[in-house]
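I would like the atomic coordinates for the input below:
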Amino acid sequence: MDFDAVLLLSFGGPEGPEQVRPFLENVTRGRNVPPERLDDVAEHYLHFGGVSPINGINRALITELRAELDMPVYFGNRNWEPYVEDTVTAMRDNGIRRAAVFTTSAWSGYSSCTQYIEDIARARRAAGAEAPELVKLRTYFDHPLFVEMFVGNIAAAAQTVPGDARLVFTAHSIPVAADERCGPNLYSSQVAYAARLVAAAAGYDDYDLAWQSRSGPPQVPWLQPDVADYLTGLAAAGTKAVIVCPIGFVADHIEVVWDLDNELRAQAEAAGMAFARVATPNADRRFARLAADLIGELRDGRSPARVSGPEAVPGCLASVDGAPCRPPHCAAAPQG
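Prediction:
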């Protein structure tokens, strides 16, 4: 399968104070989120001048992708400019016929995989009959380069805290019902699987997995334990240092730079705990190499590159067999 372009498809984020509230309204449209909750989250963005780190990181990653792939690389977002609909229309006008879609999420599940397939379908409809074919690349939570980047970043973080620091992995919490939507515990199982791979490769026999950044009404069950509650328990048990690895994120979202670097760090310091936050891949050249390898798997018919764990890989069919990620592998809208 040959490609003549790549589409980097991401979540999006505001790039100025005036964009924060419209962006959050895009993200939460149809979810009945109270206005006061949006006000609270808006303050997180405004703390950084109303600018999310994610678009700048993605532009830097695109530079690396272009150097690695030697083909056109386009940028589209779900929730903010450049919107994926506009990007795919531009791809059509530029004569692109088939593009590989690399998403800034390593996981299966609805919001991390299926919703991106819906984004692709919506963008192709907007571009019309001459829209390019868009092939979403597989999930990559167990790719050797994904593991390698986090292992190296854990080692770097460990140099800044005492040697007996506790390693705690985090990922974005989601409602328990959402974790069942695309298969039993699909997302949470993949996060746990990746944490095992990275911990083993980094030389940690014992570690923890917690969840962060939950929102919504308290009566709705979400994945637990919450990392703030877990840190309280560690402090009470006498833990003096923690290394927090946001394995669920491939870039420094607001949920990383606010929820971890600000709130969780302040909590740890107040409890007398040394705190180190592990860097995410961001625009690491190895991340671009990872994308190139996923494209090569399809182009050359190669078996997926994976780090083997102690149990079967948790995933949808596309995750397991390396096939292009599209229905019927995921319960999503059709491509066209």
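
drop to CA atoms for contacts and neighbour counts, all remaining ones
OK.

What helix or strand is residue 126 located in?
Assessed by DSSP states H and E, residue 126 sits inside helix 115-127.

Which positions within that helix qualify as buried?
115-125, 127 (16 or more other CA atoms under 10 Å).

which outside residues touch that helix?
Outside helix 115-127, the residues that touch it by CA atoms under 8 Å, 6 or more residues apart in numbering are 9, 78, 84-86, 88-89, 92, 103, 131-132, 134, 136, 326, 332-336.

Which among those residues count as buried?
Buried members of the contacts of helix 115-127, counted by 16+ other CA under 10 Å: 9, 78, 84-86, 88-89, 92, 103, 131-132, 134, 136, 326, 332-333, 335.

Proceed likewise with the subsequent sequence, for comparison:
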Amino acid sequence: MSDQHDPAPYDALLLLSFGGPEGPDDVVPFLENVTRGRGIPRERLKEVGQHYFLFGGVSPINGQNRALLDALRADFAAAGLALPVYWGNRNWAPYLTDTLREMVRDGRRRIAVLTTSAYASYSGCRQYRENLADALAALEAEGLPVPRVDKLRHYFNHPGFVEPMTEGVLASLAELDESVRTGAHLVFTTHSIPDSAADTSGPVADHGPGGAYVRQHLDVARTIADAVREKTGTDHPWKLVYQSRSGAPHVPWLEPDVCDHLAELRAAGAPAAVMVPIGFVSDHMEVLYDLDTEATAKAAELELPVRRSATVGADPRFAAAVRDLVLERAAAERGTRPERCALGALGPSHDLCPVGCCPARAERPAAAGADSPYA
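Predicted coordinates:
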């Protein structure tokens, strides 16, 4: 096998995601998993679950992960990369611990991990690392072999992630009436998080207002806006905004909210807008409800023409990017210096999360980082 297609030392890839209900009876138990330890009453969870009940109690995320699994396996096979791909979730079946148990029983001992979160933050990175540590501890308690797990680097600026989104913006602009297309604003959206979590996102050197989380999103937004300008000859005004806020109202979260921003655009005379969900890998519930339902209804109320561009989902270019990330990390683990693809101004992210990266409020073990108890 050539070095270009050698996954060694890895013997498997794990797709690690959030999980979601697959029917009405799953909704409240799923939300109990998500909010465990926060003391939220079951009746309140039923209210929160209305978003899912509008879609038959089914989150699209599991189906989208199955599609991504198929795309990854097809891409790996076509490239001659003999690496099995498994799937585990944080909050619903297939659960992470069950998947890791299956993997070690299949003889997997060195596992590359891809999370369905492209950016640095506690909830998008370290919490997954904590989940990995919990699962490894469970295997250890059962007397099973404990595999080495390595989380692949943040891929927010990898061409295979950015370029499909750029094409999605171009397609959405083309759907707008020609009379409003040139003046359309680009509204880049991502999940809001508490200001305190944003400010401490990424390595310690990146901590400060917005931290790495905001900096990375701004870099992607600017990269896409620049690419759209090059393709169309039009410099569309743009802004990074937030959606899907939860939690206590007195706790500051990143703003402005997407619906508030659409109202501001209309008041300022903007003729149209394209919502660009750069913070999301696929069209899961936050995209389908918060953008396609709530924000789109707000735009209709404002009489503001709006379109929502596509996420990368199972795009073949994203699958190829994952292959690139695996082979890049494998080469680095073998002691070579691979080429690392990245667009924008920030360059490729770190392989190993350093101590102090995206800290939690309460100290907990986290795997796949410089502070991992599982080397």
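
quick one on the thing from earlier: let's see which of the buried ones among the contacts of helix 115-127 of structure 1 end up in helices.
Using DSSP state H, 84-86, 88-89, 92 are the members of these that sit in helices.

Relative to residue 264 of structure 1, which of those residues is nearest.
Comparing those against residue 264 of structure 1 with CA to CA places residue 84 closest, at 33.2 Å.

and the counterpart of residue 306 of structure 1 in structure 2, which of the three is it?
Counting by TM-score structural alignment, residue 306 of structure 1 lines up with residue 342 in structure 2. Under DSSP: H, G, I helix; E, B strand; the rest coil, residue 342 of structure 2 falls in the coil class.

Tell me the spacing between residue 342 of structure 2 and residue 326 of structure 2.
Here the criterion is CA to CA, to the nearest Å. By it, residue 342 of structure 2 lies 15 Å from residue 326 of structure 2.

Kindly report the same for residue 109 of structure 2.
Relative to residue 326 of structure 2, and taking CA to CA, residue 109 of structure 2 is found at 16 Å.

Between those two, which is the more surrounded one?
Neighbour tally, residue 109 of structure 2 and residue 326, criterion other CA atoms under 10 Å: the higher count belongs to residue 326, 26 against 17.

The residue nearest the centre of structure 2 and residue 137 of structure 2, how far apart?
Centroid-nearest residue in structure 2, with CA atoms, centre = their mean: residue 117, separated by 2.3 Å. Here the criterion is CA to CA. By it, residue 117 of structure 2 lies 23 Å from residue 137 of structure 2.

distance between the longest helix anywhere in structure 2 and the chain's centre?
In structure 2, taking DSSP H as the definition, the longest helix is helix 211-232. Here the centre of mass of C-alpha atoms in helix 211-232 of structure 2, compared against the chain's by CA atoms, centre = their mean, to the nearest Å, lies 16 Å away.

For the following helix or strand past that helix, what is the distance to the chain centroid?
In the C-terminal direction, the helix or strand that comes right after helix 211-232 of structure 2 (DSSP H and E) is strand 238-243. How far strand 238-243 of structure 2 lies from its chain's middle: 16 Å, per CA atoms, centre = their mean.

And stretch 97-104 of structure 1, by the same measure?
Chain-centre distance of stretch 97-104 of structure 1: 16 Å, with CA atoms, centre = their mean.

What residues in structure 2 pair up with that stretch?
Under TM-score structural alignment, the match for stretch 97-104 of structure 1 is residues 109-116.
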